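K.L.:
The following comprises the amino acid sequence and a computationally predicted model.
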Amino acid sequence: MVTVGELLREWRKRRRMSQLDLALAADVSARHVSLVETGKSRPSADMVLRLAAQLDVPLRDRNRLLFAAGHAPRYRERPLTGCDLEAAHDAVVAVLRAHEPYPALVIDRRWNIVLTNDAVDPFFGDVDPELLKPPVNMVRLGLHPRGLAPKIVNFAQARAVIRARLSRQLAQAWDPELAALYDELLASDAGDDATTVPIESEIAIPMIIRHRGYDLKLFSTITTFGTPQDITLDEIAIESYYPADAQTAEIFRHLDVRATAG
């Protein structure tokens, strides 16, 4: 069984912090950090959480640290659609609906789609039904040749952006399923991801989607819950898409993208 000290050392190295760095951030002695990592001192639950907070450890992994130290898990994982998270669910739905007619969706830590607004649906019209069977994965949907890939005009650029995001995510918190997704769709032909639009000319790297004869130029923003105390809320993000130029904004004002895709 992996000890709490081994887990803390792994997270500390992942965050590129020395024992002294962690000790100063957590307001404890470097010697105490060393004793915990070597198993010579059993940390209290509060100490585990203090160190985990400074290491920016996800809530799911904080529970693992607590268990390894002999303490009960502190954080619950409840379904977003359940009664316990009803207020949070309603808030997320309100954000999605308020963003229409622009697309917005909610993804979990493995990029599985949890919720969408109505503006997303038309873009799935030509997608292979097999890719729309739950859980629908946003990365696979976007990069698969029978998914949205044929609709993405700047596919190589969009693929490069997704690769960078997944790489950062895996560096921050390793996940075997996410790593398998990366290997399946992004690991090969990395050199083929060319940037065709100068980054300095954009407020954000856009995704250009061909829809009903129009080239819709969109950029995305990501919204997360602040200081969540539930694993589900800690791991979801709202991805909202906005028009990246005046032409796309004008098209959205006059085009009902919620109509059946053609």
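P.N.:
Nice, I can see it. Treat the numbers as computed from the prediction; the structure is a model and nothing was measured.
K.L.:
going forward, measure contacts between C-alpha atoms and count neighbours the same way
P.N.:
Noted.
K.L.:
mind checking the SS state of L115?
P.N.:
L115 falls in the strand class when you classify it by DSSP: H, G, I helix; E, B strand; the rest coil.
K.L.:
Tell me which residues touch it, please.
P.N.:
93, 105-107 (Cα atoms under 8 Å, 6 or more residues apart in numbering).
K.L.:
Kindly reformat the residues you listed as JSON lines containing distance to R60, secondary structure and neighbour count.
P.N.:
As requested, the contacts of L115 are exported to JSON lines (distance: Cα to Cα, whole Å; DSSP: H, G, I helix; E, B strand; the rest coil; neighbours: other Cα atoms under 10 Å):
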{"residue": "V93", "distance to R60": "24", "secondary structure": "helix", "neighbour count": "17"}
{"residue": "L105", "distance to R60": "23", "secondary structure": "strand", "neighbour count": "24"}
{"residue": "V106", "distance to R60": "19", "secondary structure": "strand", "neighbour count": "23"}
{"residue": "I107", "distance to R60": "17", "secondary structure": "strand", "neighbour count": "19"}
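K.L.:
could those go into TSV alongside distance to K133?
P.N.:
Output for those, formatted as TSV (distance: Cα to Cα, whole Å):
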residue	distance to K133
V93	21
L105	16
V106	16
I107	15
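K.L.:
Closest one to Q169 out of those residues, please.
P.N.:
Q169 has its nearest neighbour among the contacts of L115 in I107, at 13.6 Å by Cα to Cα.
K.L.:
Below is structure B, check it against A:
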Amino acid sequence: MTTVGSGTGVGPLLRGWRERRRVSQLELALRADSSARHISFIETGRSRPSEDMILRLAEHLEVPVRERNALLLAAGYAPRYAETPLDDPAMGALREGMERLLQGYEPYPATVVDGVYTVVAANRGIAMLLEGLPEHLLTPPLNAMRITLHPEGLAPRIRNLREWRGHLLAQMERQIALVRSEPLRELYDEVAAYPFPETGGDLGDMADPAPYPYFALPLQIEHGGRVLSFVSSVSTFNTPMDVTVAELAIETFLPADPATVKYLRSLTP
């Protein structure tokens, strides 16, 4: 759901994106090979932009693909980008590619989520971390943020929960500022209100007396009486031409110390 701008028509919507990006009319005009006067006329409704102009402005304002369709609709044009379900036969090559990537990353955890953190694919490394969670959290559709931060989910197992929780909430805040998604805002309000579990957030007796020098904030999570450490990396598709693909993110968890590597490899058949 797009909630950019307070007026009707494409002009107020474009103005909302420009102001959010903190770009002046003159700067946007220079980027888009136009004039500040023309940008002003578009924003006030005095001039109806062409389809190409809308897409050009959206590109320079880094408007997400879903919202580019909303801009076109507001101007009276047909949407440019399809929103194809992942189970559509046309997505077969994409599904196969993602599955190969996730399997190839094993035994390390990796998952694919959509724009509201619904898990659309995951490998056995993720399944290992989810072992023992209550059924109500594992009933599809699974939500990565809900599973991670829920007091009955992974939260009690995360040894640096305060830092990791802050990282995840800040990540969601940045996304909300970018796309203004109402479902994403509702998810944020839900997980941010979860009570802090009594366990988690403190390494306690399991802490390493000589911590490994991490190069990024690690996820430190207990499994089988051990503390595993991962650094996450998020990848998206370049220049997506479909709304569904544009909102997919592949998150891989790189072992952050030799002990985690050794333990995970020991679990591999």
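P.N.:
Perfect, I can see it now. What you are looking at is a predicted structure, and each value in this text was computed from that prediction instead of being measured.
K.L.:
circling back to that earlier point, of the contacts of L115 of structure 1, which is the nearest to L255 of structure 1?
P.N.:
Closest to L255 of structure 1, out of all of those and judged by Cα to Cα, is L105, at 19.9 Å.
K.L.:
how about the nearest residue to the closest one, chain neighbours excluded?
P.N.:
Distances taken as Cα to Cα, 6 or more residues apart in numbering place T116 nearest to L105 of structure 1, at 4.1 Å, with adjacent residues excluded.
K.L.:
Tell me the residue in structure 2 aligned with that neighbour.
P.N.:
Here T116 of structure 1 is matched to A122 in structure 2, going by TM-score structural alignment.
K.L.:
Pull the number of nearby residues for its match.
P.N.:
Look at A122 of structure 2: counted by other Cα atoms under 10 Å, it has 20 neighbours.
K.L.:
And for R14 of structure 1?
P.N.:
Using other Cα under 10 Å, R14 of structure 1 has 14 other residues around it.
K.L.:
what's the distance between it and M207 of structure 1?
P.N.:
31 Å (Cα to Cα, to the nearest Å).
K.L.:
would P145 of structure 1 count as being in a strand?
P.N.:
No - under three-state DSSP, P145 of structure 1 falls outside any strand and is assigned coil.
K.L.:
Give me the aligned partner of it over in structure 2.
P.N.:
P145 of structure 1 maps onto P151 in structure 2, by TM-score structural alignment.
K.L.:
hmm, back to that, residues contacting the match of T116 of structure 1?
P.N.:
With Cα under 8 Å, 6+ apart, A122 of structure 2 has these contacts: 102, 109-112.
K.L.:
Just give me the closest of the residues you listed to R37 of structure 2.
P.N.:
Once Cα to Cα is applied, the member of the contacts of A122 of structure 2 that ends up nearest R37 of structure 2 is V112, at 43.7 Å.
K.L.:
give me every residue that touches the closest one.
P.N.:
If you count contacts by Cα under 8 Å, 6+ apart, V112 of structure 2 has them with 98, 119-122, 248-251.
K.L.:
Could you dump these into CSV with distance to R162 of structure 2 added?
P.N.:
Putting these into CSV (distance: Cα to Cα, whole Å) gives the following:
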residue, distance to R162 of structure 2
M98, 31
V119, 23
V120, 27
A121, 27
A122, 25
L248, 27
A249, 24
I250, 24
E251, 21
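K.L.:
Type out the PyMOL command that picks the buried ones from those residues.
P.N.:
Buried residues within the contacts of V112 of structure 2, by 16 or more other Cα atoms under 10 Å, are selected in PyMOL with:
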select buried, resi 98+119+120+121+122+248+249+250+251
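K.L.:
Now do the strand ranked longest in structure 1: distance to the chain's middle.
P.N.:
Identified as the longest strand of structure 1 according to DSSP state E is strand 214-223. How far strand 214-223 of structure 1 lies from its chain's middle: 16 Å, per Cα atoms, centre = their mean, to the nearest Å.
K.L.:
Same check on stretch 249-265 of structure 2?
P.N.:
Centre-to-centre, stretch 249-265 of structure 2 and its host chain are 20 Å apart (Cα atoms, centre = their mean).
K.L.:
Pick out the most distant pair among the contacts of A122 of structure 2.
P.N.:
For the contacts of A122 of structure 2, the maximum inter-member distance is 10.7 Å, found between P109 and V112 (Cα to Cα).
K.L.:
Just the buried positions in stretch 89-106 of structure 1, please.
P.N.:
89, 92-93, 95-97, 99-106.
K.L.:
Just give me the closest of the residues you listed to D21 of structure 1.
P.N.:
Out of the buried residues of stretch 89-106 of structure 1, the member with the shortest distance to D21 of structure 1 (by Cα to Cα) is V106, at 35.1 Å.
K.L.:
what residue lies at the spatial centre of structure 1?
P.N.:
The centre of structure 1 sits closest to R109, judged by Cα atoms, centre = their mean, with a distance of 5.0 Å.
K.L.:
Now it. Nearest residue, chain neighbours left out?
P.N.:
Counting by Cα to Cα, 6+ apart, the residue nearest R109 of structure 1 is E235, at 5.1 Å.
K.L.:
What is the aligned counterpart of the one you found in structure 2?
P.N.:
Under the alignment (TM-score structural alignment), E235 of structure 1 maps onto E247 of structure 2.
K.L.:
of the contacts of A122 of structure 2, closest to A82 of structure 2?
P.N.:
Ranked by distance to A82 of structure 2 (Cα to Cα), these are led by V112 at 20.0 Å.
K.L.:
Nearest residue to the closest one in space, please, no chain neighbours.
P.N.:
Leaving aside its sequence neighbours, V112 of structure 2 sits nearest to I250 (Cα to Cα, 6+ apart; 4.4 Å).
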